[in-house]
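Novice: starting from these lines, generate the structure:
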Amino acid sequence: MKDTLKLRYEVDPEEINFIDMIIKAYEGIGTVNVDHDNPGEIWIDVTEGTRAEVKEVMADLGKKFKVRLISEKKNKLL
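Specialist: All right, here's what the predicted structure looks like:
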């Protein structure tokens, strides 16, 4: 099994598509997922090696619009 992390954020719902495009532009640093039960919440699946970079990107985006880290949890992938 490979360990990954789930970084959960509260963001401006209008910016979710933009966030997804930015993370995709970094090729492989994470995968953005939308929490449809909680509008404005996303999670980004990252590895331990990309965690810091994703958090840095999200902090930078947080200077432009609402971005708040809610939680960080470990996932297990098969």
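
Novice: when you work out contacts or count neighbours from here on, use the C-alpha atoms and nothing else.
Specialist: OK.

Novice: surely residue 58 touches residue 66?
Specialist: No - at 9.9 Å, residue 58 and residue 66 do not qualify as touching, with contact defined as Cα atoms under 8 Å.

Novice: please say which of these two ends up with more neighbours.
Specialist: When neighbours are counted by other Cα atoms under 10 Å, residue 58 and residue 66 differ, and residue 58 comes out ahead with 20 against 16.

Novice: sequence B follows; please return its structure for comparison with A:
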Amino acid sequence: MAKTTEKLFYQVDPVQINFIDMIIKAYEGIGIVNVDHQNKGRIWIEVTAGTKLEVKEVMRDLGQQFEVEYLGENRAD
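Specialist: Got it, this is the predicted structure:
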């Protein structure tokens, strides 16, 4: 049975997208960062129910250093 994932959408400083990706990867397995190439600075992070709160916390912490705006979430089955 495949795990259900959710997408957490954010608006971030475009310069920081690579840094965000490296941070999320450093937390092995908590999420996958994707870039919306149609909207500058828009990303989504694919998470599971077990990692969603941790990813939100990491992003909230990063928001203390640069622009991070939580835009909501969407199921991606």
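
Novice: which residues does the helix or strand containing residue 19 of structure 1 contact?
Specialist: Per DSSP states H and E: residue 19 of structure 1 is located in helix 16-25. Residues outside helix 16-25 of structure 1 that contact it (Cα atoms under 8 Å, 6 or more residues apart in numbering) are 29, 30, 31, 32, 40, 42, 54.

Novice: if I look at residue 69 of structure 2, how far off is residue 31 of structure 2?
Specialist: To residue 31 of structure 2, residue 69 of structure 2 is 17 Å away according to Cα to Cα, to the nearest Å.

Novice: er, residue 72 of structure 2 I mean
Specialist: The gap separating residue 72 of structure 2 from residue 31 of structure 2 is 16 Å, by Cα to Cα.

Novice: among the two, which residue is more densely surrounded?
Specialist: Under the criterion of other Cα under 10 Å, the comparison of residue 72 of structure 2 against residue 31 puts residue 31 first, with 23 against 10.

Novice: is it true that that one touches residue 50?
Specialist: No - taking contacts as Cα under 8 Å, residue 31 of structure 2 lies outside contact range of residue 50: 10.3 Å.

Novice: so residue 28 of structure 2 belongs to a helix, correct?
Specialist: No - read with DSSP: H, G, I helix; E, B strand; the rest coil, residue 28 of structure 2 is coil and lies in no helix.

Novice: what about the counterpart of it in structure 1, how many neighbours?
Specialist: Counting by TM-score structural alignment, residue 28 of structure 2 lines up with residue 27 in structure 1. Neighbours of residue 27 of structure 1 under the rule other Cα under 10 Å: 9.

Novice: which residues touch residue 27 of structure 1?
Specialist: The contact partners of residue 27 of structure 1, taken as Cα under 8 Å, 6+ apart, number zero.
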